[in-house]
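J.: What follows is a predicted protein model with its sequence.
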Amino acid sequence: MAGNRSVVLRGVKNMQVEDLDFPKLQMPNGKKAPHGVVLKIVASNICGSDLHIYRGSFPAPEGMVMGHEMTGEVVEIGSDVEFLKEGDLVSVPFNVACGRCRNCRNGRTEVCQTCNPDADSAAYGFNLGGWDGGQAEYLFVPYADFQLLKFPDRDQAMEKIRDLALLSDILPTAFHGLMEAGAKPGSTVYLAGAGPVGRCGAAAARLLGASCIIVGDHDKDRLALMKRNGCETIDLNEDVPLQDQIEKILGEPMVDCAVDYVGTEAHGIGKDADKEDPAYAINQVIDVTRAGGATGIIGIYGPDPLAESKDEQNGIYPIEFGNAWIKSPKITAGQAPIMHYNYELMQAILWDRMPYLSDMLQTKVISLDDAPQAYADFDNGSQEKYIIDPHGMIAS
């Protein structure tokens, strides 16, 4: 049987490509999994969330295979799999979900109760249940009939694979933030962060028919990219209160809905732009959401061993809730249930309803051997969204 070359975590800012064993149809605890399949990976992206692990702010065990944004071809099928066949091209939701527990049956696949013995949440390549990631040549996927999104036409899918590769995480995650924030036709929207998931948020906001899409970031190149794609932009290096900058654009200081796509690596505004504070972005989006509006908190929050304060190391953040309470806010946080959105977003891509997605994301296809350097470049501020192509299947 073939091996499985994989991107492996070997310490802080230390990714290595290693040759591991070919995946078996079995769960992390060794139990056989006739409900699973093995995929030949076609595309596996490097996500901003992977940088949390790379930098050491999200603890993960040494030797873990990285990656949670996968698209692949079915090459081996368990005996209980009924609706997939060898050669099918599929998208893998990053949430590992059984489809059988109470939460999964209610569509809450991001909080599956059975796939992680330590918490009601499981994910590939994320130290959440012991699941190997998919920055590799091959990947085992359990509960395949339930989890996997099959593309209806393989040739059509390969023509649009750079965009369809986003369905495993960042596009549905960005869309989820907007849905939880109540975005709809005519909404005014503020998006904190113009990284890859924030850019997916801008594309999703356009798909939803938002009227004015405002994006805030400290990186001038990212802001220029957003401006080129029809967004209003706010340079958070300017020493002007965020509400004032929004009022300059809209004529009023608040928006209908706002989404935090940054998380714990947020920085301040103006004179505080060089200061990292995990609570900055969440407080900013709460502050600029109008009374009766809603906010989606999509950026990652959790215990961070690299944080400056003891509270923040333990996942306790100074949220300015007292100032927001009078506005009757709706605030939703957490991972996205990818399966709740990925089919419809797939159709939007296949029917060319998101033709601007590739330009917004600046996708770059790389080999498996290039992955360690891509991590370093991404960590140093590269604007590109890296897609690992382990088998050379994506056309240049």
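T.: Noted; the coordinates are in hand. Residues are numbered from 1 along each chain as shown.
J.: From now on I want contacts and neighbour counts done on CA atoms only, so please keep to that.
T.: Will do.
J.: in which helix or strand would I find residue 202?
T.: For residue 202, the host element (DSSP states H and E) is helix 196-208.
J.: Can you tell me the SS state at residue 354?
T.: Put simply, residue 354 is coil when judged by DSSP: H, G, I helix; E, B strand; the rest coil.
J.: and the nearest residue to it once chain neighbours are set aside, how many neighbours does it have?
T.: Excluding its sequence neighbours, the residue lying closest to residue 354 (Cα to Cα, 6 or more residues apart in numbering) is residue 348, at 6.4 Å. Other residues lying near residue 348 total 14 when counted by other Cα atoms under 10 Å.
J.: one more structure, for comparison:
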Amino acid sequence: MQAVVLEAFREPLQVQDVDRPELTPEGIIARVDGCGVCRSDWHCWQGDWDWFGYRPDPPHILGHEPCGTVVEVGAEVETVSEGDRIAIPFNFACGKCSLCRNGHENICENHVGLGFMNEAPGAFAEEVHVPNADINAVPLSDGISTDTAAGIGCRFMTSYHAMAHQGDVGDGESVVVHGCGGIGLSAIHIANALGANPIAVDIQAEKLEKAESLGAVATVDASQGDPVKEVHDITDGGADVSVDALGIETTCRNAVDSLGKGGRHVQVGLTTSEEAGEIPLPTDEFVAKEIQFVGSLGLQPSRYPEMLSMIESGKIDPTKLVEKTIDIQQVPDELAAMSDYGTLGIPVCTDFTA
């Protein structure tokens, strides 16, 4: 089968013929129907995140935002059948540890990151293996089209968890999102659907325009003046919730400084090699203003149904974030464009045999 293979960090990616994945007793093999092309794939290609455990040994297949159709089922799988259409979270869980048993499968004690770790070759491929399929293969109803399912990978489902659960936004709260890539734009769209008033901050006009179309009540061009002051002016004293959707020191610090007293910061973006996982923060301000700082990783498979229900009801629509569809031969160039932040929304690969 064809797959996008990382042969060496920061060297050009290649589409190669590789062996089909091997079926395990508790797993399934799915034909990949769609897979988003995400900045996290770019980070992996760059060799970032060894401090986070997300640095596979080349050669390795990239891709972590798939949906698919089940083509083979392991002997121990009980709830998944051949022919089922599924969403596939990137945060593979074991289903047995205390965190999984208590509804925190996204931070499973035995967490395996699809496309980011040796144990889980990725989904820029014709087929992908899903371990522990009874928990990691999320069934899709007929009401969720393949086009829609292809847009709910990492960025959209991560933003849903960040806004609905970790940020718990709503009730007219002001939510400022720093960085309007796929995660940031998804967060704006979802925050708006949850009843909050999102404010978009970025340095690119086209991304701010897109944010407006997705429900941002105000936009701030961070390349002009002081974005923190502008957010405080817009919100009359600081936002209720802030989001760093990029993961660099500037956006993280600006997001935290955008908060008013009693505010909540949600960190979604992971850092680059420049920060190596460490960003200085105003700790005393957290104390004096009683600011909360929470992280957000992926989405628990057990909580997918509430997101899918909002999609089926039309309250949120991941297809609004899909910038374009491409084939597997175009994936390397699409990732290369991310070196210059040249991607708007979510590009999705839907043709793996080109």
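T.: Right, received. Where do you want to start? This is a predicted model, so every value here is computed, not measured.
J.: equivalent range in structure 2 for the helix holding residue 202 of structure 1?
T.: Mapped onto structure 2 using TM-score structural alignment, helix 196-208 of structure 1 covers residues 182-194.
J.: follow-up on the earlier one: please pull up the equivalent of the residue nearest to residue 354 of structure 1 in structure 2.
T.: Checking with TM-score structural alignment, residue 348 of structure 1 has residue 310 as its match.
J.: and if you look at residue 47 of structure 1?
T.: Correspondence of residue 47 of structure 1 to structure 2, assessed by TM-score structural alignment: residue 38.
J.: What separation do you get for its match and residue 151 of structure 2?
T.: Applying Cα to Cα, to the nearest Å, the value for residue 38 of structure 2 to residue 151 of structure 2 is 11 Å.
J.: which neighbours do the two share?
T.: residue 346 (Cα atoms under 8 Å, 6 or more residues apart in numbering).
J.: Helices along the stretch 101-250 of structure 1, start to end?
T.: Per DSSP state H, counting those that start in this stretch, the stretch 101-250 of structure 1 carries helices over the ranges 102-105, 144-147, 154-159, 161-164, 170-180, 196-208, 220-228, 242-250.
J.: Give me the distance from the fourth one to the chain's centre.
T.: This means helix 161-164 of structure 1. Relative to the centre of its chain, helix 161-164 of structure 1 is centred 15 Å away, using Cα atoms, centre = their mean, to the nearest Å.
J.: Show residues contacting it.
T.: 91, 157, 346, 349, 357-358, 363, 387, 394.
J.: Can I get those in CSV including secondary structure?
T.: Formatted as CSV, the contacts of helix 161-164 of structure 1 follow (three-state DSSP):
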residue, secondary structure
91, strand
157, helix
346, helix
349, helix
357, helix
358, helix
363, strand
387, strand
394, coil
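J.: Among those residues, the buried ones, what's the ChimeraX command?
T.: Buried subset of these, written as a ChimeraX selection, criterion 16 or more other Cα atoms under 10 Å:
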select :91,157,346,349,357,358,363,387,394
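J.: Check the contacts of helix 161-164 of structure 1 against residue 323 of structure 1 and report the nearest one.
T.: residue 357 (36.3 Å; Cα to Cα).
J.: Look up the closest residue to that closest one, ignoring the ones flanking it.
T.: residue 203 (6.2 Å).
J.: Pretty sure the one you found sits against residue 355.
T.: No - with contact defined as Cα atoms under 8 Å, residue 203 of structure 1 does not reach residue 355; the gap is 9.3 Å.
J.: Same drill for those two, tell me which one is more crowded.
T.: residue 203 (26 against 14).
J.: Counterpart of residue 27 of structure 2 over in structure 1?
T.: For residue 27 of structure 2, the aligned residue in structure 1 is residue 36 (criterion: TM-score structural alignment).
J.: which ones are touching its match?
T.: Counting by Cα under 8 Å, 6+ apart, residue 36 of structure 1 touches 25-26, 77-78, 80-81, 140-144.
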